[in-house]
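Chemist: Sequence first, then the predicted structure, then my questions.
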Amino acid sequence: MNYFKNLFPNSKKSNKDEVNKNEAPVLKDKIFEINHVTKIRPVLDPLGLPGLIGDISHLLSSGSEASEEFIAAHSLIRISISIPRGYITLPYGATFTEPRLNAIFVQSTGGGKGVSEKQTNAIFNLAGELNNTEQPIALHARIHSGGLSTGEGISYELRDDSTDSKGNFIQGQNDKRLIVVEAEFANLLAKCNQKTSILSGIIRKLFDGESLEPLTKTDRTSCTDPHVGILGHITATELVSRLDDTSIYNGFLNRFTICCGMPQELQPFPKIPCPDKMAELAKKLNDVLIWVNQEKRVLGMSDCYRELWEDKYAYLKQLGAKDSIEQSLLTRAPHYATMYAMLFAVLDKSNVINSSHLTSALAWIEYWHQSIIYIFDTEKDKINANEKSKIANDVLQSIENLIKQNNGQPTDRTPLQKAVGKKYNSQQVSDALQSLQEMPKPPIKITVHAHNRQVISLTKNI
């Protein structure tokens, strides 16, 4: 009854309420904050659909059950892999970055993943039919829709020229560009989890653009400079249930952007896109790829791009609570933000990446982030992480006060625990001290003295 009376503070209080008014309050609001977190539907900001990519996704999703986000994501993958290797690069330290995207479409069965794929195929098939230019290689990368079964299989699909044991020449595949559509991504995850499978390692190498070397003494199939993008379809239930800690934390899954889609409005008679508009967009798509094929380009960075990147870089590096699923799956957010920005520059046929290209890229990172929060329900992790951060700040403040009282001399665990003992227990203090030491610039240093006495000092003068 007290709870309901607290909801109506103007209600007349009983004498019993007056007797209990000095009791410690129960933090019910805090309990509800942690246990009743509303999941927010992932939405791609319209800034992520500029120019040609927006026109394509708008046209093909309008009046259909296809997802605008899925059409755009699929198109970006196909464009990234259609760019010949080494033709669009961006300096990164002593190396360089080139766009090579993977994605997983997460939606309920029958929700429209397949429809989105077919709608996207329609514009790219038309672009292929309209292409009448002579290029060293085809403008558009090949599509393999049979899925991935083994690491050896993908190596064979993109094999180099070779000779067999009898010295016979075996023709390889000159065009190492390939887009793999895995309509049953749950099966791929199951195969990756098999102890004898090398598929997970192969997929990681493909994303990194590393050559695939001969894998066994009998199988001498190799693949030099592969350029592969993978698009998977899966339901949220399958994704969560099929994943194990290895897939989450070994760098496999964070090489894929995760796009969570919602069922679209039912369309018993899907709208037929205007043929003239389809032809116009297909021609523009070809024009972009023709421009890409003209010469190798090292993209530059405008001043406004550098300024925005510097502002957002720390945020991109720190997405998700420490050691959480969210943090692990978003580890490559800066890399993907760069690749997306490069692609938006390509779509503008620009040799320079500017802030608008990065703004569009950041919209995709945020959509990815929202999708992970929604699918894996990580809001509670964020609340717990915020609470741990608050405890660490309080502990640091207590350390600073104790050292000031000691005229700048270090303190140890005993006075620290006494200082915060009324608020935090020993385990919370230990966790806070560990967190403070693991910061990029640790504010404290702990050394162990005789009798296991832990001495705590500041790394700078306060």
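Modeler: Received it, and whenever you're ready, just let me know what you need. None of these values were measured; they are calculated from a predicted model.

Chemist: make it CA atoms for all contacts and neighbour counts henceforth
Modeler: Noted.

Chemist: Make sure residue 44 is indeed in a strand.
Modeler: No: membership of residue 44 in a strand is not supported by DSSP: H, G, I helix; E, B strand; the rest coil, which gives coil.

Chemist: What sits closest to it if chain neighbours are left out?
Modeler: Closest residue to residue 44 apart from its sequence neighbours, by Cα to Cα, 6 or more residues apart in numbering: residue 367 at 5.1 Å.

Chemist: number of nearby residues for the one you found?
Modeler: As a burial measure, residue 367 scores 22 neighbours (other Cα atoms under 10 Å).

Chemist: Please apply the same query to the one 5 residues further on.
Modeler: Residue neighbour count, defined by other Cα under 10 Å, stands at 23 for residue 372.

Chemist: How about the helix or strand containing it, which residues are buried there?
Modeler: Assigned by DSSP states H and E, residue 372 belongs to helix 355-376. Judged by neighbour count (16 or more other Cα atoms under 10 Å), helix 355-376 contains these buried residues: 355-375.

Chemist: this is the comparison structure:
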Amino acid sequence: MRRIVDAISPSHAAPPFDDADDGDGAAMVAHRNAPEADPACLYGLIGDVAHAGSEGTETNACAIAANFMAYLSCAVGRGVYLPIGNTWHHARLFCLHVGRSGRGRKGDAVSLVLRIDQALRAMDAVFAPQIHRGGLSSREGLVALMHDGYRQGRQDVPAIEDKRLWVVESEFANVLHQGRRDGNTLSAALRDCWDGVDLKPATKSNRLYASQPHVCLSGAISPSELTGLMSTRELTNGFANRFLMIWAERTRMLPFPKETPQAVVEHLARRTLEVLAFVRANRHDQRDHLRMELSPQAQWRYAQLYRGELNDDFGDGAVGALLERRAPMLLRLAMLMALTDLQTRIDAQHIDAATAWIRHATASVRFVFVSAAEEAKLALVLELSNRVLAFLRERGQATRSQISAECFRGKVTKARIDASLEHLLVSTPPKITVQWGVRADGAPGAPLRVYRLATA
């Protein structure tokens, strides 16, 4: 089957001002704006932290917010859960900050969060999670940070009771490098952590075990490293799509950035402590004790998104693979937004704030992994597909020639029409169906193709 978009290549691989041909002789300028986050992302406490860290500095507020969300989702722990079907979701996030070296201000984006953590520990250290900044190299090394206890010689090493672990990977390329080594199971372990699955020993000789881990991760990487090191394995095994990938670079140039006043840091730490006290994050032995729920308005909003953009089909390339987990990620984000309001009910405004993050992540992934020319092709396919859907809703059914002549007035090429029809046929679930029939007049030629809207 012919692919909708013939090739997916990193957006930074081609010169930014080259012209690309769309297949019909029309040239498209291969440049576009970098994605910018909607202000709706900066909700409540998360937004206040972001604004405080970006004021008077070059640091992108969205990057600060993403790191704070990863930290807060870790500190909250496994006590809070949201049941969806038979799955219990915890507010556990992996965030990946993508930006060019020297322009992403990736180190600065985590600095304020670390200062808030220090202030929080000074107030009540029991609420603060464990932080690991030394880099991850193996599954065994990760398990050792939150193990269930083991025997070393004649000595029993006691278990680490608090399973909350915030991993800060300032050089996320290291994790991708480790995943390429034969026999290294770090990426599989991180997948299990995102899912909340027990980390069992990888070999018979290693008896380290970690039950009910609550690991959250903040990573940073340049776009060239990300596209160069991300292998097909990471795309197909579900490792990459567990990360909320956001593009964020400096928004201004300031030779002398200002420091966030300590009084502001302590105020933000007190508000963070209120959230952690609300969820009883200090009770490490109590898991799944605080149930969250969606309000009727939030349920309706999420259902509309789930039937729509959360399951938009981006083809079978890198973008489709990287955006596969948008729905559960949105729920985790919405949980976090509600908790910052000190409530266990997720309302419509929490869904909206989480949706803004998902949209920014979607735009970021497409910006990094799809060239400008391919982005334009995909946009055209989606536009033509919507026109076909509207046409079929009005007519009920139509042949291939009727779609060409009546829907597009004969002004759209066969290749573009075929691409739009294929997109609708391979959507999940399919939006249209095609049936082959014999020509009514018995005339020779290929059988008629009749297209109809798919039944719900």
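Modeler: Great, that's in hand. None of the values given here were measured: they were computed from a predicted structure.

Chemist: Which residue numbers in the second structure does the helix holding residue 372 of the first structure align to?
Modeler: Using TM-score structural alignment, helix 355-376 of the first structure corresponds to residues 348-369 of the second structure.

Chemist: how big is the offset of the matching stretch relative to the first structure?
Modeler: In this overlay with the first structure, the average offset of stretch 348-369 of the second structure from its partner residues is 1.3 Å by mean Cα distance after the TM-score superposition for the first structure.

Chemist: before we move on, the earlier item: can you spell out which helices and strands pack onto the helix holding residue 372 of the first structure?
Modeler: Counting contacts by 3 or more Cα pairs under 8 Å, 6 or more residues apart in numbering; DSSP states H and E, helix 355-376 of the first structure packs against helix 236-242, strand 257-260, helix 303-317, helix 325-329, helix 333-347.

Chemist: what's the most buried one of the ones you listed?
Modeler: For those, the largest average neighbour count (mean count of other Cα atoms under 10 Å) is found in strand 257-260, namely a mean of 26.

Chemist: Which parts of the stretch 351-462 of the first structure are helices?
Modeler: 355-376, 379-405, 413-420, 426-437 (DSSP state H, counting those that start in this stretch).

Chemist: Have a look at how far, on average, the last one is from the second structure.
Modeler: For helix 426-437 of the first structure, the mean distance to aligned residues of the second structure following superposition is 7.1 Å (mean Cα distance after the TM-score superposition for the first structure).

Chemist: Residues touching that helix, excluding its own?
Modeler: 388, 389, 391, 392, 395, 396, 417, 442, 443, 444, 445 (Cα atoms under 8 Å, 6 or more residues apart in numbering).

Chemist: What's the PyMOL syntax to select whichever of these are buried?
Modeler: Applied in PyMOL, the following selects the buried portion of those according to 16+ other Cα under 10 Å:
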select buried, resi 388+389+391+392+395+396+417+443+444+445
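
Chemist: And the contacts of helix 426-437 of the first structure, which is closest to residue 75 of the first structure?
Modeler: Taking Cα to Cα as the measure, residue 75 of the first structure lies nearest residue 389 of these, at 40.2 Å.

Chemist: Adding distance to residue 236 of the first structure as columns, could you present the helices of the stretch 351-462 of the first structure in CSV?
Modeler: Below are the helices of the stretch 351-462 of the first structure laid out as CSV (distance: least, Cα to Cα, whole Å):
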stretch, distance to residue 236 of the first structure
helix 355-376, 6
helix 379-405, 17
helix 413-420, 43
helix 426-437, 32
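
Chemist: who wins for proximity to residue 329 of the first structure among those?
Modeler: Of all these, helix 355-376 comes closest under Cα to Cα, at 7.9 Å.
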